[in-house]
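Engineer: Sequence and predicted model, in that order:
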Amino acid sequence: MAQQMTHATGKRKTAIARVYLTPGDGRVIINRKRSLEEYFPREAHRRAVLAPLALTERLGKYTVKVTVKGGGPTGQAEAIRHGIARALVEEDADLRPLLKRAGLLTRDARIVERKKYGHHKARKSPQYSKR
């Protein structure tokens, strides 16, 4: 019998993560070759990635393979977190209320606002001169 693999997509800002969960030894492989510690040197990013597994008490039970692109480190870490949470729900629907309550299934829709013409940035206008 072939191993059961669950697939889900997570998004945050401009980062997109494709997550594959297989029953395994708890390793996290990012972009085919790099480990979690190698890809995310910051502890906060590693904690964010593992949050759904820690919350559902499944930390050493799955091998997580991730392909992530776009955005910066924080956006990528949170996109992976979103993808893992969605994959866990696909695997076991009973986890949905727990993950939903923790806010891990909600797509964070905040993205950078575009720059408008006549402005220095998205909202900053040139200094107003009365005369």
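Structural biologist: Happy to help now that I have it.
Engineer: Please make it C-alpha for all contacts and neighbour counts, starting now.
Structural biologist: Noted.
Engineer: list the contacts for the residue most central in space within the chain?
Structural biologist: In the chain, the residue lying closest to the centroid (C-alpha atoms, centre = their mean) is residue 79, at 1.8 Å. Each residue near residue 79 by C-alpha atoms under 8 Å, 6 or more residues apart in numbering is listed here: 10-12, 15-17.
Engineer: Please render those residues as CSV that adds secondary structure, neighbour count and distance to residue 57 to the earlier fields.
Structural biologist: As requested, these are exported to CSV (DSSP: H, G, I helix; E, B strand; the rest coil; neighbours: other C-alpha atoms under 10 Å; distance: C-alpha to C-alpha, whole Å):
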residue, secondary structure, neighbour count, distance to residue 57
10, strand, 25, 20
11, strand, 24, 23
12, strand, 24, 24
15, strand, 20, 26
16, strand, 23, 25
17, strand, 27, 22
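Engineer: if we can go back for a sec, which element follows the helix or strand harbouring the residue nearest to the centre of the chain toward the C-terminus?
Structural biologist: Assigned by DSSP states H and E, residue 79 belongs to helix 73-91. Using DSSP H and E, the helix or strand that follows helix 73-91 towards the C-terminus is helix 96-101.
Engineer: Take this one as well and set it beside the first:
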Amino acid sequence: MADLSSLKDLAPASEAAAPVYVRKVDSLGRSYATGKRKNAVARVWVKAGTGKITVNGRDFSTYFARPVLQMILQQPVIAAARTGQFDIVATVTGGGLSGQAGAVRHGVSKALTYFEPGLRGVLKKGGFLTRDSRVVERKKYGKAKARRSFQFSKR
């Protein structure tokens, strides 16, 4: 019985080792993160400002013309209730527009958690910090596409 009581004393020490998230900001007051989706990679910088969002040197509403893509881009900021408080600068390469919007969203979410670690719980619950790993399946030899077979001909 004495052995079990000594183990009981050690238990709270292991529970107290929860990860502590620290603010990561560079000398210019910006936090940086990389976001990915499909084949698109976004480099995102977040700093305190007026709410201006720039993607590849252009305003995000001109770069992502479809309202759905604009909405995807703004989701993490709206979920964190920080609309109009951060300037976001992003450079995106690869993939199509939808993948790029998802990559920027992922990058903005990560950069917000680096800038303000208290937002991690809200963004994690919204699913913005999880990298969507779905990518296009490669084409296999002997197939028309990834899985589609060539048309069967009896004669």
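Structural biologist: Received, thanks. Everything numeric here is computed off the predicted structure, so don't read it as measured data.
Engineer: Still touching in structure 2? Go through the contacts of residue 79 of structure 1.
Structural biologist: Using both residues aligned by TM-score structural alignment, their matches' C-alpha atoms under 8 Å, structure 2 keeps these contacts from these: 10-12, 15-17.
Engineer: These into a markdown table, with extra columns for distance to residue 121 of structure 1?
Structural biologist: A markdown table is the format used below for those (distance: C-alpha to C-alpha, whole Å):
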| residue | distance to residue 121 of structure 1 |
| --- | --- |
| 10 | 29 |
| 11 | 25 |
| 12 | 22 |
| 15 | 22 |
| 16 | 26 |
| 17 | 29 |
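Engineer: before we move on, the earlier item: okay, and the helix holding residue 79 of structure 1 goes to which residues in structure 2?
Structural biologist: Mapped onto structure 2 using TM-score structural alignment, helix 73-91 of structure 1 covers residues 97-115.
Engineer: Just give me the mean distance for that stretch relative to structure 1.
Structural biologist: Following the fit onto structure 1, the mean deviation recorded for stretch 97-115 of structure 2 is 0.5 Å by mean C-alpha distance after the TM-score superposition for structure 1.
Engineer: buried ones in that stretch?
Structural biologist: The neighbour-count check on stretch 97-115 of structure 2 (16 or more other C-alpha atoms under 10 Å) flags 97-115 as buried.
Engineer: Please identify the buried residues of stretch 139-150 of structure 2?
Structural biologist: The neighbour-count check on stretch 139-150 of structure 2 (16+ other C-alpha under 10 Å) flags nothing as buried.
Engineer: what about the helices in structure 1?
Structural biologist: Remark: helices assigned in structure 1 by DSSP state H are 36-39, 43-55, 73-91, 96-101.
Engineer: centre of the chain versus the shortest one, how much separation?
Structural biologist: What that stands for is helix 36-39 of structure 1. Mean-position distance between helix 36-39 of structure 1 and its chain equals 15 Å (C-alpha atoms, centre = their mean, to the nearest Å).
Engineer: who touches that helix?
Structural biologist: Residues outside helix 36-39 of structure 1 that contact it (C-alpha under 8 Å, 6+ apart) are 28-30, 46.
Engineer: Distance check, the nearest residue to residue 43 of structure 2 once chain neighbours are set aside against residue 44 of structure 2.
Structural biologist: By the measure of C-alpha to C-alpha, 6 or more residues apart in numbering, the closest residue to residue 43 of structure 2 outside its immediate chain neighbours is residue 34, 4.7 Å from it. Note on residue 34 of structure 2: its distance to residue 44 of structure 2, by C-alpha to C-alpha, to the nearest Å, is 6 Å.
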